[in-house]
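Novice: Predicted coordinates and the sequence they were generated for:
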Amino acid sequence: MTLASASAEAMDGIYRYQRHVYDLTRRYYLLGRNELITILQPPAGGSVLEIGCGTARNLVHTARRYPQARLYGLDISAEMLKTAEKTLRSYGLEARVTLAQGDATRFDAGSLFGQPQFDRVFCSYSLSMIPGWETALQQAGGTVSAGGELHVVDFGGQTELPAWFGHGLRNWLARFHVTPRERLQDALSALASEMGGTLTFRSIYRDYAQLGTIRLPA
């Protein structure tokens, strides 16, 4: 079994049943997702890729906010993609959103979606679930077109929250194979420098979460 297939199997095992209640439960603690969608601002007719699209919750919100955008979603879990397809059909968005199964650390966007780069690429609470998250971040950066943007939202270090809260949150997240990436800002800064872009980064909700954006020159 390859590492990619092992990861896919692990994610399917986690979400085979959780996917049915995922959005209902996660809405209370995956904070900052709507803020990320608000600042995406893709150009008219532009392309938007979500890496780790899960149930397609974010793609639905993005499609409704930016009706002219062309949307794409990647996820390693076939189980999650079943829910994503059902979600898109329920909103009548199946013709506007293209989904594909793939490993965030090693995928060929050209083969999967028919185009290698996108105007906007975003990762919403997915890097904290990917063992090779830094490789996934590099891969995401490689799919951003000239003049495009890479957006990331994920758990922060909870440095401005009570210690007991941060400790409890991390223990609880570990049950779902989720690990906050304390080096996220450093990794984004290094990637921005490598790509010749500029980084905007901020903590939100007392460092409960982090929002980062890399903007590339045209």
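Specialist: Great, that's in hand.
Novice: going forward, measure contacts and count neighbours with C-alpha atoms only.
Specialist: Fine.
Novice: Helix or strand: which one has the residue sitting nearest the centre point of the chain?
Specialist: Taking C-alpha atoms, centre = their mean, the centroid of the chain lies closest to residue 123, which sits 2.1 Å from it. Using DSSP states H and E, residue 123 sits within strand 118-124.
Novice: what comes into contact with that strand?
Specialist: If you take C-alpha atoms under 8 Å, 6 or more residues apart in numbering as the criterion, strand 118-124 is touched by 33, 40, 42-43, 46-53, 140, 143-154.
Novice: Let me know how buried residue 91 is, in neighbour terms.
Specialist: Applying other C-alpha atoms under 10 Å, we find 11 residues neighbouring residue 91.
Novice: re earlier: from residue 94, how far out is the residue nearest to the residue nearest to the centre of the chain when sequence neighbours are not counted?
Specialist: Counting by C-alpha to C-alpha, 6 or more residues apart in numbering, residue 152 is the residue found nearest to residue 123 once chain neighbours are left out, at 4.9 Å. Per C-alpha to C-alpha, to the nearest Å, residue 152 is found 25 Å from residue 94.
Novice: the more surrounded of these two?
Specialist: Each of residue 152 and residue 94 has its neighbours counted (other C-alpha under 10 Å); residue 152 has more, 24 against 16.
Novice: what about versus this one:
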Amino acid sequence: MTTHAEQMDAIYKVQRHIYDLTRKYYLLGRDRLIERLQPPRGGSVLEIACGTGRNLVAAARAYPDVHFFGLDISEEMLISARAAVSRAGLDHRVTLARADATAFDAQALFGVAKMDRAYISYALSMIPDWRAAIGQGVDVLSPDGCLHVVDFGQQERLPKLFRSGLHAWLARFHVAPRAELPELVDRYYRDGHDVAFTRLYGGYAWAAEIAAA
């Protein structure tokens, strides 16, 4: 049976070369997430499932006094991420590692056990055990930390034809918007975390923030 890592490498072996050129038109809300990070000076930020490194480069430029870390299960994507970080001259502030978003040890990977901020951008919809990825993101937070998430929503305020067409198209790339995300965020609220959930662009995208309890 093909593993998730092998599947991702197969998908992105070619796609990684055009990923950033094409995704900027429909992965909406990524820059909003970066603006809302607001990490402390000298702090640490982890991107779970960092892909091509696009977000890491943008965030590192926005917060020049912060160290960034990124992990991804796909070695193909990490090839692009390493190149992007190097081109931007950010090797000294961005550290990358190959790891599973659902089961990783930040201390072993990066020498940093807890992060001031963590974020997952348009990856939950491709991670089979996406709930575990959120759990990992919350567990890695420092006492004042916050996990930020943005991904495809259910397009609940957009035309049904658009919604059905988008979901059918996304399925071709093994992308499945997580309809249960609001319920999971609410569960963290009941567990004592500070949470926020926002529907963006008519529900095209959903954004969530879960602060450490």
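Specialist: On my side now, so go ahead. The shown structure was predicted, so the numbers you read here are calculated from the model rather than taken from an experiment.
Novice: care to give me the TM-score?
Specialist: TM-score of the superposed chains, computed with TM-score structural alignment, normalised by the length of structure 2, equals 0.97; 213 aligned residues with a C-alpha RMSD of 1.1 Å.
Novice: Would you mind confirming that residue 102 of structure 1 is in contact with residue 73?
Specialist: No. Residue 102 of structure 1 lies out of contact with residue 73 (C-alpha atoms under 8 Å); the separation is 9.8 Å.
Novice: When these two are compared, which one has more neighbours?
Specialist: Neighbour count, other C-alpha under 10 Å: between residue 102 of structure 1 and residue 73, residue 73 has more, with 26 against 22.
Novice: quick one: what's aligned to residue 188 of structure 1 in structure 2?
Specialist: By TM-score structural alignment, residue 188 of structure 1 lines up with residue 185 in structure 2.
Novice: Which helix or strand contains that match?
Specialist: In the assignment (DSSP H and E), residue 185 of structure 2 maps to helix 181-190.
Novice: how far apart are that helix and its match in structure 1?
Specialist: Once fitted to structure 1, helix 181-190 of structure 2 is off its aligned match by 1.9 Å on average (mean C-alpha distance after the TM-score superposition for structure 1).
Novice: That helix: which residues count as buried?
Specialist: By neighbour count with 16 or more other C-alpha atoms under 10 Å, helix 181-190 of structure 2 contains the buried residues 181, 182, 185, 186, 188, 189.
Novice: Could you export the residues you listed as JSON lines, including distance to residue 61 of structure 2?
Specialist: What follows is the buried residues of helix 181-190 of structure 2, written out as JSON lines (distance: C-alpha to C-alpha, whole Å):
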{"residue": "181", "distance to residue 61 of structure 2": "30"}
{"residue": "182", "distance to residue 61 of structure 2": "31"}
{"residue": "185", "distance to residue 61 of structure 2": "29"}
{"residue": "186", "distance to residue 61 of structure 2": "33"}
{"residue": "188", "distance to residue 61 of structure 2": "31"}
{"residue": "189", "distance to residue 61 of structure 2": "32"}
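Novice: So which of those residues is the closest to residue 105 of structure 2?
Specialist: Nearest to residue 105 of structure 2 among those, counting by C-alpha to C-alpha, is residue 188 at 21.7 Å.
Novice: my guess is that closest one contacts residue 196, does it?
Specialist: No. Using C-alpha under 8 Å, residue 188 of structure 2 is not in contact with residue 196; the gap is 10.3 Å.
Novice: what touches both of the two?
Specialist: The contact sets of residue 188 of structure 2 and residue 196 overlap at residue 210 (C-alpha under 8 Å, 6+ apart).
Novice: sorry, back to before: the residue nearest to the centre of structure 1 maps to what in structure 2?
Specialist: Aligning on TM-score structural alignment places residue 123 of structure 1 opposite residue 120 in structure 2.
Novice: Helices of structure 1, start to end?
Specialist: With DSSP state H as the criterion, structure 1 has helices at 3-18, 22-26, 33-40, 57-65, 78-90, 109-113, 133-141, 163-174, 184-195.
Novice: can these go into a markdown table with extra columns for distance to residue 214 of structure 1?
Specialist: Listed next are these as a markdown table, based on distance: least, C-alpha to C-alpha, whole Å:
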| stretch | distance to residue 214 of structure 1 |
| --- | --- |
| helix 3-18 | 27 |
| helix 22-26 | 26 |
| helix 33-40 | 11 |
| helix 57-65 | 19 |
| helix 78-90 | 27 |
| helix 109-113 | 19 |
| helix 133-141 | 9 |
| helix 163-174 | 27 |
| helix 184-195 | 6 |
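Novice: Pretty sure residue 60 of structure 1 sits against residue 89.
Specialist: No. The pair residue 60 of structure 1 / residue 89 is not scored as a contact, 10.4 Å apart, by C-alpha under 8 Å.
Novice: more crowded one of these two?
Specialist: Higher neighbour count among residue 60 of structure 1 and residue 89: residue 60, with 21 against 12, using other C-alpha under 10 Å.
Novice: what does the more buried one align to in structure 2?
Specialist: Checking TM-score structural alignment: residue 60 of structure 1 goes with residue 57.
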